[in-house]
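Asker: Model the structure of this input:
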Amino acid sequence: MVKIQKRDGSIVPFDAVKIQNAVIMAVLKDQYGDYRSGPTLSAAGRDVANHVSEQVLAVLEKRPNDGVIFIEDIQDQVELAFMRAGEHRIARDYVLFREKRAKERAAVQAPDVVEGIETDNGFQTFETLLGHLSLWAPGLLGNSGVLKERREAVFAEMRRSLYPGISQNEIRSAAIMAARTLIESDPVYSRVASAFLVTSVREEASRALGLPEEAFFYNQYFPAYVQFGIEDGRLDPRLADFDLEFLATRIADSRDFDFEYLGMQVLYDRYLIHHREKRIEAPQALWMRVAMGLALAEEPSERDRTAVEFYNVLSQFLFVSSTPTLFNAGTTHPQLSSCFLTTVPDDLDGIFEAIKENALLSKFSGGLGNDWTPVRSLGSYIKGTNGKSQGVVPFLKVVNDTAVAVNQGGKRKGAVCAYLETWHMDIEEFLELRKNTGDDRRRTHDMNTANWIPDLFMERVEQNAEWTLFSPVDVPDLHDLYGSAFSERYAYYEQQAELGVFPSKKVSAVQLWRKMLTMIFETGHPWITFKDACNLRNPQQHDGVVHSSNLCTEITLNTNAQETAVCNLGSVNLLAHMKPAEGVELCEQFDGSRDDFLHQYFDIDKLNLTISTAMQMLDNVISMNWYASEKGRFSNTRHRPVGLGLMGVADALMACRIPYGSEAAVLFSDVSQEVVSFMAINASASLARSRGAYESFDGSLWSQGILPIDSVALRNRSSAVFDMDTETCQTLVWDGLREFVKGGMRNSNCLAIAPTATISNISGVSQGIDPIYQNLHVKSNLSGEFTVLNRAMVEDLKRLDLWDEVMVNDLKYFDGSLGPIDRVPEVLKKLYATAFEVGVDHEGRDWLVRCAAKRQKWVDQAISLNLYMAQASGAKIDRLYRQAWHSGLKTTYYLRSLGATAAEKSTVQGGQLNAVSVQPKACAIDDPTCEACT
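Answerer: Next comes the predicted model:
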């Protein structure tokens, strides 16, 4: 058996009896109020003591025979075993007892112990190190009150990592790691860890520029940074034309300390500009650099003022541009666009030209969506060689490997999604591309796939009818048809196939649908997207056809052989524009009017100013963009599409005390998206008055005064039954705006809701329109693993005196859910329900789909919609995706389902990341490919 290390460092033999006695005393204390030896245990108490002892010993027996266990680790296991047994009161008392004994031991510490350590910079007392902590986290750690308590808590953790000869950089790293371990106890330590990293970045940048490291001031640093960046070839020389001294005075130093640790670490690892692996860019310099890069599109006399406006929006997290814009704005290669959509032609030159274009676009941080429907299927005749085609799949293998090879300069994984229409003869093999079994030469493990489904197929599924597969070389016009025109032509081709004019294959529509759903459950792919919904509501249907979406399924733009569609993204932080609700009562059903709802919860003026500025920034992205593809340049400058999205929606709902699974949340989704849509469209029309309408405006739905909400009627002309409501659910007066947009729009498309995986981390809010994943979990991305704790939930639990170490361990044991924790009030369980707990309404409809459908009415592109299912089954998945289609959604994204087993939980001691996450089946909650849009 293992040996035990006591607190004084001595090693003693393992003694199971001592553990059993400790457990018995804890149970006796619960029964009789004292830890002393007492009366005999009751039968129930004896059962508890035996069960807990057995559980603890079983865990310890798994340790190596020559292992050594620290005494505190054994006590951790006792504590955890009590919680697993449901004995939360005993566990709580045991925690408090341990804390009391720790304080007693500290009180009798020998007075002659030297309180300090030898470092590479000489001997430093612990008092000196405590002072450093206060300087590194100004306003968060200090010498009195709660600030002192926090500082001592950080230092207590930090001391474990100190050793003689430790360097100054290692001391800072130890402080960061110490604060990280405390995040699960209080989210304020996320800010503390971030502050430590910020001060380290400032020193690193100052050192790289040859500036004094002791005191950092942006008014001194910023002009030097810009000059150094230009001389180093990293920054656009035109940035020197700005009034750098003036801009430096407009930088708010204190905003460096508004980051959560996850956001700051991501910035440090992937966003801040570096020179020979040393960061030269401090956080506020990044925001100002992006603002200046976008302001270059303005008249020279307006650039300084505009840069300040852009900076204030970005640096306060009111709106954040997408990742490519943050990476590259103001640099010598300003590839600022987010997503690129291509149609691959049916010839060898065109196919490999498309693969080359993928590589070039991926090199500079673009996310890719490829339409492969035109490429002839397996076995189709090739006239040039008098042979037969190998179909789509072998080329997709090359696309997959290209995405791996061109990984965006090491900053992010290359990311691409292939789309194929449901009538394509290769569709069945396409569905299996992500399987882990079969011929690996016909598998694509690193790329994404998506079904491009016409309404006719869904109607055949509901009719339990047959479906016919064709090779596109035989039915070339189906690719460009949609709605009733597609249905009529498809029926004609079925007749021709029956006559033997060309090869075809009949399958059961239901069986093919079931295979789609089976694959998306097993592998996460292909995603389900709807061709007709995207095209019938397309404001640019006069100028082409939407053949696919993008990497994250929110972009729906026309593509053809001459044009690579480009979209330019950024997201509004909805939480920053809310009026938080007062009190603790939930709003599950709002009794007032839509107008009352709007003015009760939203800061309208602030939101309008943010959106106006954001639309100007997004339009400037198009003007300033550097293009790796001439087809992308041609398309982007001709149509000027942008995609204004949202993030922090779950946080905004919690601030308003609205549970995600409620009628009030459905109303919130409807009203908030209506307001954002109105403001974005108005801003684009206003820009057209000063800058001119986009080139292909004439003939568009905009030019006819048909807005996204009006295009719902075009969708509802289909023979299918849709649940989308229009006239009865409007808050604003739209008639004036309809007339206004007839005079011109600056952008062919204005709205698209991206997943915002990374920029929401940077902003410290929930991603996109998703509900919260877990209230406490570990998030993994390319920067490492991070404890994520729901700040709003913690504040509520603190007010009720429920936030303690036992609650932390309960949350970890129950996978971040408040639901199973008895002492938590029901109102908080509803408000902080996780994504897998939101569930369905009383009619069996998924709340997330209902909320997204309300948003889709107002959005001219699409929504990147993750779907969550805790206990998936074939029938549930079938019902979910049929609801998505009937609700008028254009696309869906990942189906996230929980695995059958949970990970082993561990306790919180030892300075390790310690929240536990149950990963969704078939995909990760922070899939790095999501970041291509954000």
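
Asker: CA atoms for contacts and neighbours, from now on please.
Answerer: Noted.

Asker: Which parts of the stretch 601-750 of the chain are helices?
Answerer: For the stretch 601-750 of the chain, applying DSSP state H, counting those that start in this stretch gives helices covering 604-624, 630-639, 649-655, 663-691, 712-715, 735-742.

Asker: Which among those helices is found nearest to P374?
Answerer: When these are compared by Cα to Cα, helix 630-639 sits nearest P374, at 18.3 Å.

Asker: Can you list the helices and strands that the closest one packs against?
Answerer: Counting contacts by 3 or more Cα pairs under 8 Å, 6 or more residues apart in numbering; DSSP states H and E, helix 630-639 packs against strand 565-573, helix 604-624.

Asker: right, so those: which one is the most enclosed?
Answerer: Per residue and on average, the most neighbours among the helices and strands packed on helix 630-639 fall to strand 565-573, with a mean of 31 (mean count of other Cα atoms under 10 Å).

Asker: Would you do the same for the sequence below? I want to compare the two.
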Amino acid sequence: MSTKTLKATPLTVAAPVNLINRVKPALANGLEKYGERLLKEAALAFYDGINDNEIDKALIQAAAQNIKDDIAYDRLAARLQLLAVYREVLGTDDFESAATMMRVRFADYLEGGIKGGLLSEKMRRYDWTRLAAALKPENDQLFTYTGISTLMRRYALRGENQQAIEVPQYIWMRVAMGLAWNEAEPNEVAISFYKKMSALEYIPGGSTNINAGAVKSRLSNCFLMGMEDNVDHIGKTVSDVLKLSKATGGIGLSVTKLRASGSPISTNNTFSSGPIPFLHIIDSAIRAISRAGKKMGALCFYMENWHLDFQEYMDLKQNAGDDYRRTRTADTAVYLSDEFMKRVEADGWWYLFDPKETPDLIDLYGSQFSKRYQEYADMAEAGKMRIFKKMKAREQFRQMIVSLQAASHPWITWKDTINVRALNNNTGTINGSNLCTEITLPVDEKNIAVCNIMSINLARHLSVGGGLDWDKLKDSVTLGIRQLDNLVDINEPPVAEAMNFDSHNRAIGLGVMGLAEIFERRGFAYDSPEAYNLADEVMEFVSYHAISASADLAVERGEYDNFAGSGWSKGYVPYDTLDVLEKERGERVLVDRSFKLDWESLRARVRQGMRNATLLAIAPTANIGLVAGTSTGIDPRFAQIFSRNTLGGKYLELNFNLVKELEKLGIWEEVKDDILASYGNLESIEKIPAELKAMYKDSFSVKPEGFVEVAARAQKWVDQAISRNMYLETRDTDEIMGIYIRAWQQGLKTTYYLHMKPRHNAEQSTLKVNKSNVLGKKGFGAAMTATAPVSSSAEASAPAEPTYSACPVDPQERAQCDSCQ
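Answerer: Sure, this is the predicted structure:
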């Protein structure tokens, strides 16, 4: 690029920096041809007195707004973002000098962080020179634009002036150091952890990324609590919720024990106001403590559906009604028994009771729950219960589904499947899940359950030929389990009950992300038998080696305190609990039972000891999935092009795998506007081959049984649960009821959000559309369209922050479980 090129742009004010030198490093490696357009569009946002940071933003946004036209702009935007980070943190303007300065300034970064109160003195246990030499600046090139932006906005440490003090490789090394200082060889282990994270092969949960290496190691993402039926514990619960939220934890709170409205209070002969007002207090606490910018505290209530006030509980998320009996911030979930599901199938009666009169129901499950529940029902019919309600089970289930359609709540979860299949249920009944429905742990007054999570990026474990690199995946699983186990010893939960649980149970949750991407790259439709079998094979392998790694750690470090009496101590692995569930349920669990690995020899090792009470949980990974540049959790792609809002900003999601396929066919340029105009759905675009349409469906086009089958195959091997989003095109309530009944029959433990396909889409605003052809309109409408087409040219407007107004918006953006990411 020449100075002459720059002068040809519509720049009317003197730039405070040499723009050519500023952008030149980003325009290498085949990106040179994009320089002229980049400068031309960025210059539209310049003004007198513009500073360096704003120039960087204009350049980045100019690149980002063109990603939908050419995916090379994503690489360009990412490189421009990296250069801006290097200038801010390292004071350098190019990649080569940045690589040098990263190593040169690493010790200064650590020293400054320790003296500034951001980093722990324990970071001094390392050989900083050795770690600096191990840094891999070249791995910064692995980030997409969304990935680098999300990482820096959410996880980078900042000084008092809010200026970043970390580059991406410092973040990964800080996390690695913060999780290895208890090792006999901390330098060696930290480097091994670092290499995995730096290569985006696995990424810890958000709380770990924020707080690892810090003075206070608040590293847990997930907490589970139970609220007891007395005012002292209710007050303590509010206090604990505030403390856990401040520590960036997401909370699941069981509230079934709270007595019903109108229930007698013996101490003063008055009557209870019921659970709803107390849930509103918790909701207000969550809203008060939420902190934007990095992570927000959040909470989900869990209630069993035999509670007398369950109808009022279902109304908590409705827009209409008394605001003091609504929860505007907290989420809600229902905890269903097998007894209820059988009564739904049989169209039987369902009874609702005051927990004050039926205190033992909450801790019973399986056949014991069914027997005791029927005894209470018989007592109710005999007039021996103070109060009860009676309704058809199918009608109550229909009300849940209607509420789920309208308000995305309550989430549907299954108590008996969770408890009967739990391998750690020797320490008590599991009364609910967490904020994202993937963690299942028991709690009581002395224990707030804690789970520490991480997700493996499956897409980074594909070989050049497209197959999975099983040796690499085994290494990631084994090392990931060790990293999570270290986290337990280093972790400092903010309340004593959480510390107690963490130290005695050592619960961890290793998950996966990128499943949909490996389906695509293997050429499988998400809802195909090939995809189901691959999901089964991958999760069996992950489960096997996670269990193996924990058994090895038990030999090296000792078993967890509550191992005796657990399912593990009997030699059970998650697969074995399917038989236990069938026996308790009295009917088949409809999931494929095939397996490929030598589980018998592993059972013998498990029986000797396990280091961790739990090992596996698949989180939604909405934010770390963005960092990794892959599909989230086990979900399909929402669409082939869409916009996503996060706390870190608004980003365009474009499926690069699809673009590459269409480029191979030579039709990308022809169909890209059609893809945008059809909201990322390929079905109506004739030029795209049928096999690609099947492989690259949007989420609403995936068959409902595909969502259930993929989750069922994975759940077969997972000892905790799976955050299973559902995207449905149908609005038929009976059909949706059938889908959720099928999910229960196939052994799913939990589901997460239900997203319904919108009936209407917003009108496109960034495309030239001939509506007389598209809509069949004639007359004045057609004439106006023909004479005044909407323009998307660069000259029309300056590159303000991209709005992607023509892109569909993932509904999950309004409902993200921010604390599990």
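
Asker: And the aligned partner of W467 of the first structure in the second structure, how close does it get to D315 of the second structure?
Answerer: Matched to the second structure by TM-score structural alignment, W467 of the first structure sits across from W350. Distance, W350 of the second structure to D315 of the second structure, using Cα to Cα, to the nearest Å: 19 Å.

Asker: cool, and N66 of the second structure?
Answerer: Going from N66 of the second structure to D315 of the second structure by Cα to Cα gives 44 Å.

Asker: Ok, K68 of the second structure next?
Answerer: Using Cα to Cα, K68 of the second structure is found at 41 Å from D315 of the second structure.

Asker: thinking again about what came up before, surely the match of W467 of the first structure is in contact with E395?
Answerer: No: at 9.4 Å, W350 of the second structure does not count as touching E395 under the criterion of Cα atoms under 8 Å.

Asker: the more surrounded of those two?
Answerer: More crowded of W350 of the second structure and E395, by other Cα atoms under 10 Å: W350, with 22 against 15.

Asker: helix or strand for the match of W467 of the first structure, which one?
Answerer: Following DSSP states H and E, one finds W350 of the second structure within strand 349-353.

Asker: How about residues contacting that strand?
Answerer: 305-308, 340, 343, 377, 387-393 (Cα atoms under 8 Å, 6 or more residues apart in numbering).

Asker: Closest to F519 of the second structure out of those residues?
Answerer: Within the contacts of strand 349-353 of the second structure, distances to F519 of the second structure taken as Cα to Cα reach their minimum at F340, with 35.8 Å.

Asker: re earlier: what about the residue nearest to the match of W467 of the first structure when sequence neighbours are not counted, distance to A320 of the second structure?
Answerer: Spatial nearest neighbour of W350 of the second structure, excluding adjacent residues (Cα to Cα, 6 or more residues apart in numbering): A393 at 4.9 Å. Noted for A393 of the second structure: a distance of 25 Å to A320 of the second structure, by Cα to Cα.

Asker: more neighbours, these two?
Answerer: Set side by side, A393 of the second structure and A320 show more neighbours around A393, with 23 against 9, by other Cα under 10 Å.

Asker: Map that one onto the first structure.
Answerer: Structural alignment (TM-score structural alignment) places A393 of the second structure against A509 in the first structure.

Asker: With A619 of the second structure instead?
Answerer: In the first structure, A619 of the second structure lands on A754 (TM-score structural alignment).

Asker: Over to G567 of the second structure?
Answerer: Match for G567 of the second structure (TM-score structural alignment): L701.

Asker: And for L76 of the second structure?
Answerer: Mapped onto the first structure by TM-score structural alignment, L76 of the second structure lines up with V192.

Asker: count of neighbours near its match?
Answerer: V192 of the first structure: 33 surrounding residues under other Cα under 10 Å.
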